[in-house]
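Visitor: coords please:
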Amino acid sequence: MTTFDDREQGFERKFALDQEQEFKATARRNRALGRWAAGLMGLEGRHADDYAQAVVRSEFKEAGDDDVLRKVFEDLKGSGVAVTESDVRMKMAEFMAQAREEAKAGK
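Guide: As a prediction, the model looks like this:
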């Protein structure tokens, strides 16, 4: 195996690790966003946990964050919570930054 092959495999491993960390961070972000929204809607205990899991599952409906944003925003609006899409986007960004740091730290 040549040095070039070793280097290529190193890049592939790094890419795979980065993708895995991003996947974990996204799931963690969605769980935190679900808990935040559940609190705003007055959900507690098992109901809050179930809602957070529903938000995590909503990520798999289509590519990107729009499905998660839409679910949380519509659920909050439907529950009578005065929130804008911008508020939800800001929380998503805040939770994503936290999640990425936690994923890097191996938490």
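Visitor: Could you use CA atoms for every contact and neighbour count after this?
Guide: OK.
Visitor: Run through the helices of this structure in chain order.
Guide: All helices of the chain, identified by DSSP state H, fall at 3-40, 45-58, 66-78, 85-104.
Visitor: Next, the buried residues of the longest one.
Guide: Spelled out, that is helix 3-40. Across helix 3-40, burial judged by 16 or more other Cα atoms under 10 Å covers 21-22, 24-38.
Visitor: Quick one: work out the angle between it and helix 66-78.
Guide: Here helix 3-40 runs at an angle of 10 degrees relative to helix 66-78 (axes from the mean of the first three to the mean of the last three Cα atoms, to 10 degrees).
Visitor: starting at the chain centroid, how far to helix 3-40?
Guide: How far helix 3-40 lies from its chain's middle: 10 Å, per Cα atoms, centre = their mean, to the nearest Å.
Visitor: do the second one as well
Guide: Distance of helix 45-58 from its chain centroid, counting by Cα atoms, centre = their mean, is 12 Å.
Visitor: which parts of that helix are buried?
Guide: 48-56, 58.
Visitor: if we take those residues, which one ends up nearest to A103?
Guide: V56 (16.3 Å; Cα to Cα).
Visitor: Let me know whether that closest one touches R31 as I believe.
Guide: Yes - contact criterion Cα atoms under 8 Å: V56 and R31 qualify, at 5.8 Å.
Visitor: To check against the first, give me the structure of this:
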Amino acid sequence: MSQFEENDRSLEAQLANDEETLFRILARRNRLLGEWAAGLMGLSDVEGEAYSKDLVRADFEGGGGKDVTLKLLGDLTAAGVEIDEDRIREATREKLVEARRQLIG
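Guide: Prediction:
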């Protein structure tokens, strides 16, 4: 195997690892966001866990971060929580940092 082929395979492996890490970080961020929102809505632990899983699923079935923001905004508003997109975006950034710390160390 040439040095070029070896470098190419190494780069492919690193990219695959980076994609998996990003997937795990985003899933953890969404779970943390779900827990945060569940707390604001006054959901029980069981309901909060289910809501967090739904939020993770919604992100990966939908179009990503914007869909998560809109779902949170709709759900929180429907539950009578006074919130806006800016506060949700702020929480999303905070939970992303927390998720990275939890997974990467």
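Visitor: Out of the buried residues of helix 45-58 of structure 1, which two sit at the greatest distance?
Guide: Across the buried residues of helix 45-58 of structure 1, no pair lies farther apart than A48 and S58, at 15.4 Å, counting by Cα to Cα.
Visitor: for V81 of structure 1, what are its contacts?
Guide: V81 of structure 1 sits next to 40-41 when contact means Cα atoms under 8 Å, 6 or more residues apart in numbering.
Visitor: Which residue in structure 2 aligns with it?
Guide: Mapped onto structure 2 by TM-score structural alignment, V81 of structure 1 lines up with V81.
Visitor: what about that match, distance to A13 of structure 2?
Guide: Distance of V81 of structure 2 to A13 of structure 2, given as Cα to Cα, to the nearest Å: 44 Å.
Visitor: can you check E19 of structure 2 too?
Guide: For E19 of structure 2 relative to A13 of structure 2 (Cα to Cα), the value is 10 Å.
Visitor: D67 of structure 2 too?
Guide: Relative to A13 of structure 2, and taking Cα to Cα, D67 of structure 2 is found at 30 Å.
Visitor: Check G80 of structure 2 too.
Guide: When G80 of structure 2 is compared with A13 of structure 2 (using Cα to Cα), they lie 47 Å apart.
Visitor: swap in R101 of structure 2?
Guide: On the measure of Cα to Cα, R101 of structure 2 and A13 of structure 2 end up 23 Å apart.
Visitor: Also G42 of structure 2?
Guide: Remark: distance between G42 of structure 2 and A13 of structure 2 (Cα to Cα) = 43 Å.
Visitor: try E5 of structure 2
Guide: E5 of structure 2 sits 12 Å away from A13 of structure 2 when distances are taken as Cα to Cα.
Visitor: cool, G74 of structure 2 as well?
Guide: Noted for G74 of structure 2: a distance of 39 Å to A13 of structure 2, by Cα to Cα.
Visitor: go on, L55 of structure 2?
Guide: Distance from L55 of structure 2 to A13 of structure 2, counting by Cα to Cα: 29 Å.
Visitor: can you check R87 of structure 2 too?
Guide: For R87 of structure 2, the distance to A13 of structure 2 - Cα to Cα - is 37 Å.
Visitor: Next: L73 of structure 2.
Guide: Distance of L73 of structure 2 to A13 of structure 2, computed by Cα to Cα: 38 Å.
Visitor: No more questions from me, cheers.
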